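K.L.:
Need coordinates for the below:
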Amino acid sequence: MGLDVVDEQSVLLRVATLVAQETRLDRFFEETSVEAARLLGIDATGVMHYLDEGRAVVVGVFREGGARMLPVNAELDFDRAESALGVASTTKAPARVSSYDRSRGELPAVMRSMGMNVSIATPILVDGEPWGAIVGTAPDEESLPPGHELRLVALAELIAQAIVNDARRAELAASRTRLLEAGDETRRRLERLLHEGAQQHVVALALKLRVGIGRTDPAGAEAEVLRDALADAMEASGELSEIARQLHPAVLSERGLAAALQAVAARSELPVNLRALPGKRHSAVIETTAYLMAAEALANAVQHAHAHECWLHADDRGEVLVVEVRDDGIGGAALRPGGGLEGIADRAAALGGTFLVESRAGGTAVRIEIPTAG
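P.N.:
Okay, the predicted model is just below:
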């Protein structure tokens, strides 16, 4: 019947470790259900999340021999006054029910079909309100004696902490994404200002200079000055265009990541082999991050790696976008404070992704993986 105090502390330590490791909630709930079964010495436990008045969903479950009847994501109705799950939600305290023989409804029917008569529920309180409950069921009170529901209190507190931590991480990730989006919007606005403002003025100046050249003696000093001015204007126009493209290429917004990667590969001073391109659009912040990564890696291959050839691979893989650039250069690429690659690594981390640089004599590989779900 349950475990001794030393083993109880071991259970709590293992669950606390899962909390500290920021274990993904779905796995955490499953592991916690297993630990609850060990703690109570029974073979049917679970974590339930309250949906609304009188309804809950299974988010974690353990049942010796398999989760029959109530697998993860199963929903069920419960009576707020006659079920342990309901009483725990109402009183915000551990509860138990010793028989469902005379009870009606979905939950009692499931309990009887499982051969379970006794159930306990200890509420999981988040900000003082019942988020859900950790539950245990058994055929009789000999298997689940009175008072065992109190043994789940510390476990419920750890579950609540994991839920709060996950929510805070999600809020932080959303905040980081908003900062990236705000920065990207500024880049897009500057690109438009350059393209529609300064660059257009330079183009207009170049046209006027051409007209002026046509009205002067081709062999005269005035024509020579105008031709020099025209060359300067054309060079300035090209530089403005390149600056605008580096800020945020218009093709990325208008046609998406695949077209933008084709364009940056075509402009590269090195031959770039396109091995794969994404087949669908993603959010602007994801596409911008992937593009900047590819552009930075290709620029490094040209400027520092002394490479002869590059390979670009960008592919949707389920719920993640993978972009990889390889070259056959001398290596030496690394994340350096204030460097372009470090900036890409920071963007990847802000989006919950990963960034990897492998560089040695014979070539460099730069790879980013960005989650695209949610």
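K.L.:
Every contact and neighbour count from this point should use C-alpha atoms.
P.N.:
Noted.
K.L.:
Contacts for stretch 198-205, please.
P.N.:
Stretch 198-205 has contacts (CA atoms under 8 Å, 6 or more residues apart in numbering) with 233, 234, 236, 237, 240, 241.
K.L.:
buried sites along it?
P.N.:
Buried residues in stretch 198-205, counting neighbours by 16 or more other CA atoms under 10 Å, are found at 198, 199, 202, 203, 205.
K.L.:
Quick check: which element contains the third one?
P.N.:
Take DSSP states H and E as the rule and residue 202 turns out to sit in helix 199-214.
K.L.:
next SSE after that helix?
P.N.:
Counting by DSSP H and E, the element that comes right after helix 199-214 along the chain is helix 221-247.
K.L.:
Second input sequence below; structure requested for side-by-side comparison:
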Amino acid sequence: MAARSDGADGPRNGWAPSGLTPFLLGPTAPLWLGFAVGAVLIVAEAALVGLLGRALPHQMFGVVFFLGVLVISAGWPMWMGVVMTFASTVVYLRMHLGGMVIPHTLQDLIPIVVYMPVALLANVLVGQARLRAVEAREAAEKVSELAERQAALRRVATLVARGAPPDEVLTAVADEVANALHMGNAALFRYVDDEYGEIVAVHDEAGHPRMPVGVRLRLTGDNVAGMVLRTGRAARLDSHEDATGAAAAAIRDLGLRSGVGAPIIVEGRLWGAAIAGSSRPGAPPPDMESRLADFAELVATAIANTESRRELMASRARIVTAGDEAMRRIERDLHDGAQQRLVALALTSRSLQASLQPDDALAHEIAELGDGLVAASEELRQITHGIHPAVLTNGGLRPALRALGRRAPLPVEVSVDVANRPRESVEVGAYYVVAEALTNVTKHADASQVEVSVDVDGGALRIVVADDGVGGADTGGGSGLVGLKDRVEALGGRLQIVSPMGRGTTLTAYIPLAAD
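P.N.:
Now for the predicted structure:
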């Protein structure tokens, strides 16, 4: 088993070795094939030179032997080209000197002096050309790989930026990691405690058993997720063959041979790990940790954004709930206190009026006082109804919205199709959506009628207020829709407004029935 808890240095025998050593010292094709090709070329070249020599005696055809040198130099490492140069030189000398190899005269040295340097130089030049081609190919592959990885990162970053749900982001990250890093399998772990982790997203390699999402694994023993949990750093296992523990056994059952992991750090705490695994033999590339860390950072950003948004929504909901509670207390205090006091004073004034003579001037003044007290009591009742209508608390949305419709200065058709009463904050939110919408219609729409409908759409309460007015409404311009939008969003909902000029306005609000 080969393990490393910090993959900065990585293995040297990765799947895609780079550098010049394989080119200079190791073959790109089997050595035996190189020797066979060289032998065949030398025999063919000797035969060709022999034929040319009989046809054109007294001519030197050493250039023919360059063909074998060039072929071997182009297809095998440089040292084989040197061997081919010496071998072809020996054969050429034997043919040129009539069976001898060692020259005896200065004239016999001329072919060696000319042929060998030129052949060696050709070997070097072809080798350099091949070297440049290898470097260019490796550079192109690296650029292509980098572009592919950057495109994958951009796709994930786009999901994060538009506030996609965490499940969607996590699944996308697992898919992009497996595809961009060519690892076959990828998984995201969330650490439950100091011993267990939960699989929250996975990409399975085709043809292999599927890794179940939502399963909790005990991370003791030898496994990448456990190593990241214990060290808080990137980790790798170059082989799971001898790894111990239940998690390692499960990984082997999936057909995975190696893996690399990077920590997911959310606001300074270790949230989980991004794991990439492969069923291929050999160790992952040495830079896999750094490449995987880029995706882990995006996951951390998405999780942090989601948690911040959840905390913000909860805070806004608490503020709205506190405001509703405060208005309810004010309504109750006014109804039970000042309003009752006014009613009592009005009754007292009527009693005083009845005790006096009808033509008494004081009786007339007391009658006016009583009328004023009754009017003040009615105005206070209207105010308390606007603050928090008791009919909503006692009867629910249907009677409360119908009461709103009756008080509106234009015809309002109300339809409420909700089997069970929703939670209180949803009821209050829906009531104020309709109340504010009717107020806006009255002030700005120049409409002749309004339709209000409330029903359940999936897991949300849908409130629709449509008028036949002039249109052109938006959430700006001080229309009151901004506050309405804030209230709906504070409850985890959303507000949509369709208001083409001259074609009326349709306001639709969705408020989740279940608390987030």
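K.L.:
State the TM-score obtained for the two superposed chains.
P.N.:
Once the chains are overlaid, their TM-score stands at 0.89 when taken by TM-score structural alignment, normalised by the length of the first structure; 373 aligned residues with a CA RMSD of 2.6 Å.
K.L.:
just to revisit the earlier point, I'd like the distance from the helix holding residue 202 of the first structure to the chain centre, please.
P.N.:
Chain-centre distance of helix 199-214 of the first structure: 49 Å, with CA atoms, centre = their mean, to the nearest Å.
K.L.:
start and end residues in the second structure for it, please.
P.N.:
The alignment of helix 199-214 of the first structure onto the second structure (TM-score structural alignment) covers residues 339-354.
K.L.:
What helices and strands are in contact with the top helix by length along the first structure?
P.N.:
Secondary structure of the first structure read by DSSP state H shows that its longest helix is helix 153-193. Applying 3 or more CA pairs under 8 Å, 6 or more residues apart in numbering; DSSP states H and E, one finds that helix 153-193 of the first structure makes contact with helix 5-20, helix 25-40, strand 118-126, helix 221-247, helix 284-303, helix 340-350.
K.L.:
Let's have those in JSON lines, adding mean neighbour count and distance to residue 254 of the first structure.
P.N.:
As requested, these are exported to JSON lines (neighbours: other CA atoms under 10 Å; distance: least, CA to CA, whole Å):
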{"stretch": "helix 5-20", "mean neighbour count": "16", "distance to residue 254 of the first structure": "43"}
{"stretch": "helix 25-40", "mean neighbour count": "21", "distance to residue 254 of the first structure": "38"}
{"stretch": "strand 118-126", "mean neighbour count": "27", "distance to residue 254 of the first structure": "44"}
{"stretch": "helix 221-247", "mean neighbour count": "16", "distance to residue 254 of the first structure": "13"}
{"stretch": "helix 284-303", "mean neighbour count": "21", "distance to residue 254 of the first structure": "11"}
{"stretch": "helix 340-350", "mean neighbour count": "19", "distance to residue 254 of the first structure": "22"}
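K.L.:
Output these in JSON lines, with distance to residue 373 of the first structure appended to each entry.
P.N.:
JSON lines is the format used below for these (distance: least, CA to CA, whole Å):
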{"stretch": "helix 5-20", "distance to residue 373 of the first structure": "24"}
{"stretch": "helix 25-40", "distance to residue 373 of the first structure": "16"}
{"stretch": "strand 118-126", "distance to residue 373 of the first structure": "26"}
{"stretch": "helix 221-247", "distance to residue 373 of the first structure": "27"}
{"stretch": "helix 284-303", "distance to residue 373 of the first structure": "11"}
{"stretch": "helix 340-350", "distance to residue 373 of the first structure": "15"}
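K.L.:
Which of these sits closest to residue 329 of the first structure?
P.N.:
Nearest of these to residue 329 of the first structure, taken as CA to CA: helix 284-303 at 7.0 Å.
K.L.:
how close does that closest one sit to the second structure?
P.N.:
Once fitted to the second structure, helix 284-303 of the first structure is off its aligned match by 2.2 Å on average (mean CA distance after the TM-score superposition for the first structure).
K.L.:
for the counterpart of residue 160 of the first structure in the second structure, what are its contacts?
P.N.:
In the superposition onto the second structure, residue 160 of the first structure corresponds to residue 300 when matched by TM-score structural alignment. Applying CA under 8 Å, 6+ apart, we find residue 300 of the second structure in contact with 264, 265, 266.
K.L.:
was I right about the last one contacting residue 301?
P.N.:
Yes - with contacts counted by CA atoms under 8 Å, residue 266 of the second structure reaches residue 301, the gap being 7.3 Å.
K.L.:
Need the counterpart of residue 266 of the second structure in the first structure.
P.N.:
Following TM-score structural alignment, the counterpart assigned to residue 266 of the second structure within the first structure is residue 126.
K.L.:
how close does that match get to residue 96 of the first structure?
P.N.:
In this structure, residue 126 of the first structure and residue 96 of the first structure are 21 Å apart, going by CA to CA, to the nearest Å.
K.L.:
same question, residue 189 of the first structure
P.N.:
Distance check for residue 189 of the first structure against residue 96 of the first structure: by CA to CA, it reads 61 Å.
K.L.:
And the two? Which one has more around it.
P.N.:
residue 96 (25 against 15; other CA atoms under 10 Å).
K.L.:
Assumed that one was part of a strand.
P.N.:
Yes - inclusion of residue 96 of the first structure in a strand is indicated when DSSP: H, G, I helix; E, B strand; the rest coil is applied.
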